[in-house]
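A.B. asks: Predicted model and sequence follow; I will ask about them next.
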Amino acid sequence: MAVLVVNHSAEWSQELYQAAFDRVIPDRSNPPAGLVTHYAAPLAGGGWQVIDVWESEDAFRRFLEESVVPAAKELGAPPFESHVTELYNSLIA
């Protein structure tokens, strides 16, 4: 079952996000296994958010633990929250 993943932190910035993104997905033509779509944007009150659709929660968790967490630690990044929910519907125009 596909899942919607919302990651956010008031302490992340566009620059920190970009540094982490460049480490975990250095070749944009070769996205991680299971990633369907990826969006990133500032939060209204400050900070940063990432919204993804993954083929499964397992695929997301694997990428998070094997790639994102180590890269964030290397960068000295503050923690962020992740919320995962089953995707009910989508429409891409």
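C.D. replies: The structure has been received and is ready for your questions. Residues are numbered from 1 along each chain as shown.
A.B. asks: going forward, measure contacts between C-alpha atoms and count neighbours the same way
C.D. replies: OK.
A.B. asks: Neighbours of the residue nearest to residue 40 when sequence neighbours are not counted, how many?
C.D. replies: Excluding the flanking residues, the one nearest residue 40 by Cα to Cα, 6 or more residues apart in numbering is residue 50, at 4.4 Å. By the other Cα atoms under 10 Å criterion, the neighbourhood of residue 50 contains 17 residues.
A.B. asks: try this one next to it:
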Amino acid sequence: MALVVVFDIPGATQAQYDAAIAALVGPGKSFNVPSDLPVPGLISHVAGPIAGGWHVTDVWESQAAFNAFTAVLMPILAGVGIPAVPPKVFGAHKYVH
């Protein structure tokens, strides 16, 4: 079952998000397709500003794939000053793309 992961991160900025993405994908690369990430399993990703912070919604193939990603992601977020905020996580009944 696909897993929906929703982050609302108070105080986070686009500059921090962009720095985290650059660190995730590596020098000279961009994040245009899920396979650009260093771990497999991302189905979709959307991110943008919200009042007072930053929002991210991901869809992952499984809990295991998301767990592998968080092991890579969390040190990167800390390095760019994005606070650790627990996401809302739930199984997707239906996903259309």
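C.D. replies: Done, it's in. Note that the structure is predicted; figures quoted are calculated from it, not measured.
A.B. asks: And the TM-score between them?
C.D. replies: The TM-score (TM-score structural alignment, normalised by the length of the first structure) is 0.84; 90 aligned residues with a Cα RMSD of 1.5 Å.
A.B. asks: picking up where we left off before, what residues in the second structure pair up with the helix or strand hosting the residue nearest to residue 40 of the first structure?
C.D. replies: Using DSSP states H and E, the element containing residue 50 of the first structure is strand 48-54. Per the alignment by TM-score structural alignment, strand 48-54 of the first structure matches residues 54-60 in the second structure.
A.B. asks: what's the average distance of that stretch to the first structure?
C.D. replies: Superposed on the first structure, stretch 54-60 of the second structure shows a mean distance to its aligned partners of 0.5 Å (mean Cα distance after the TM-score superposition for the first structure).
A.B. asks: and that stretch, how far from the chain's centre?
C.D. replies: 5 Å (Cα atoms, centre = their mean, to the nearest Å).
A.B. asks: what does it rub up against?
C.D. replies: Identification of contacts with stretch 54-60 of the second structure by Cα atoms under 8 Å, 6 or more residues apart in numbering yields 2-14, 41-49, 66.
A.B. asks: Restricted to strands, list those.
C.D. replies: Among the contacts of stretch 54-60 of the second structure, the residues falling in strands (DSSP state E) are 3-10, 42-49.
A.B. asks: Out of those, name the two that are farthest from one another.
C.D. replies: 10 and 43 (24.8 Å; Cα to Cα).
A.B. asks: Can you list the buried residues in the lengthiest helix in the first structure?
C.D. replies: Ranked by number of residues, the top helix in the first structure under DSSP state H is helix 14-24. Using 16 or more other Cα atoms under 10 Å as the test for burial, helix 14-24 of the first structure gives 16-17, 20-21, 23-24.
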